[in-house]
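*Asks:* no letters, just coordinates:
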């Protein structure tokens, strides 16, 4: 009798800077043009965070706001203890609004509370399962889910094709005539797998490098 094999994809993560270094070297073997970028920007920051409920609420608060405005609202919520599920359940909308949240943001945050995500379970889900779980929450789109995969879960093969900086960085790297659409970028970078998180980190750093030298969209 043949033994059954587990067909679930292996979950790959970047645990530390040494592992990131190996992924960058492997990426450069696939796409040598990254070598010049790496020489320009050096080792990118992994920017890892603890993830969880508070991390997603903070992401929601910051949507479509300046850094200063988002920080101001976050500080008010944090000081009032309104960043945890039970506290949000106990607060009425007027209280949340008084601390700077719009009607839309209140709806988003209450949706996150209602979904009661088991954040530990995300650690063992595939990237696709994590994205499906997170985007089921009102107010969490694919970009936010991908940021969670990359910076909270440390997943190794995430390229945020909807991200402006990624598009601009890739346009320069690949010497394209125009900024790629998400589909074009996805198609152009398939060969970078399974090292697309290293590519994302390098492209973000490259975008910053480009911005310092010429007027680019922010």
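*Replies:* In hand now; what should we look at? The structure presented is a predicted model; accordingly, all values stated were derived computationally and were not measured. Numbers count the residues shown, from 1 in each chain.
*Asks:* contacts and neighbour counts: CA atoms only from here.
*Replies:* Fine.
*Asks:* does the residue nearest the centre of the chain belong to a helix or a strand, and which?
*Replies:* Geometric centre of the chain, nearest residue: residue 147, 0.9 Å, by CA atoms, centre = their mean. Secondary-structure assignment from DSSP states H and E places residue 147 in helix 142-147.
*Asks:* mind listing what's buried in the next helix or strand after that helix?
*Replies:* Toward the C-terminal end, the helix or strand that comes next after helix 142-147 (DSSP H and E) is helix 164-173. Neighbour counts over helix 164-173 (16 or more other CA atoms under 10 Å) mark 164-173 as buried.
*Asks:* next up, a second structure to put side by side with the first:
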């Protein structure tokens, strides 16, 4: 399966997804075009996702904007390690995120973590390789795999906006807990990443706000 870094791949996979599950046709009509902001794999992409943990899109964007002004610290792990904590004053990163970024940066510099290799691994292996580091949970790892590695078959069931979107779009009687949502999303394999993009876009269109994580 090709990764979803390119718009033509997203369009092709969406067409195949809609053919696979006809219930999604009205969802797609309401959502409109899918134009996600994809990012290259590496420290910068993972740092961007870590910055956005448990924050609104607007808050995460503001923090990333400030972080990006601190030299190459947001892009290069060595530069991040060279920046003392005082250099992050005013950025808005929590202490735990500062530490998570330090852990990831150290693992990259020491060669313990290879994000380029992870981008080509099966989902289960890639998730295991990322979540072994404190501060990187399933949501962070899945968002990185989708938006940075471009993996085509990821559905972050722990994302609240995604869960609410599926509930609304499919008219579920009960809240879709992660385990139930995983079962529902299994019908959209091997295009689950595009399905996730579709439901984020749908929720944003219905609520008139940006909910795409990065």
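*Replies:* Sure, I can see it. Given the structure is predicted, the values throughout are model-derived calculations rather than measurements.
*Asks:* the strands in structure 2, which residues?
*Replies:* Under the criterion DSSP state E, structure 2 contains no strands.
*Asks:* residue furthest from the geometric center of it?
*Replies:* Within structure 2, the residue lying farthest from the chain centre (CA atoms, centre = their mean) is residue 86, at 28.5 Å.
*Asks:* what span of structure 2 lines up against the helix holding residue 147 of structure 1?
*Replies:* Under TM-score structural alignment, the alignment places helix 142-147 of structure 1 onto residues 138-143 of structure 2.
*Asks:* quick one: that stretch to chain centroid distance?
*Replies:* Here stretch 138-143 of structure 2 is found 6 Å from its chain centre; the criterion is CA atoms, centre = their mean, to the nearest Å.
*Asks:* that stretch vs structure 1, average distance?
*Replies:* Stretch 138-143 of structure 2 differs from its equivalent in structure 1 by a mean of 1.0 Å after superposition (mean CA distance after the TM-score superposition for structure 1).
*Asks:* give me the contact list for that stretch.
*Replies:* By CA atoms under 8 Å, 6 or more residues apart in numbering, the surrounding residues in contact with stretch 138-143 of structure 2 are 49-50, 53, 127, 130-131, 154-156, 158-159, 213.
*Asks:* looking at the residues you listed, which one is closest to residue 184 of structure 2?
*Replies:* Proximity of these to residue 184 of structure 2 (CA to CA) peaks at residue 155, which lies at 10.3 Å.
*Asks:* so which bit of structure 2 is the longest helix belonging to structure 1 matched to?
*Replies:* Under DSSP state H, the helix in structure 1 containing the largest number of residues is helix 196-211. Mapping helix 196-211 of structure 1 onto structure 2 (TM-score structural alignment) gives residues 192-207.
*Asks:* now the matching stretch: buried residues?
*Replies:* For stretch 192-207 of structure 2, by 16+ other CA under 10 Å, it's 192-204.
*Asks:* what's the closest non-adjacent residue to residue 194 of structure 1?
*Replies:* What sits nearest to residue 194 of structure 1 in space, not counting adjacent residues and going by CA to CA, 6 or more residues apart in numbering, is residue 157, at 5.0 Å.
*Asks:* and the gap between residue 199 of structure 1 and residue 23 of structure 1?
*Replies:* 9 Å (CA to CA, to the nearest Å).
*Asks:* brain fart, residue 144 of structure 1
*Replies:* Distance, residue 144 of structure 1 to residue 23 of structure 1, by CA to CA: 23 Å.
*Asks:* can you check residue 134 of structure 1 too?
*Replies:* Per CA to CA, residue 134 of structure 1 is found 27 Å from residue 23 of structure 1.
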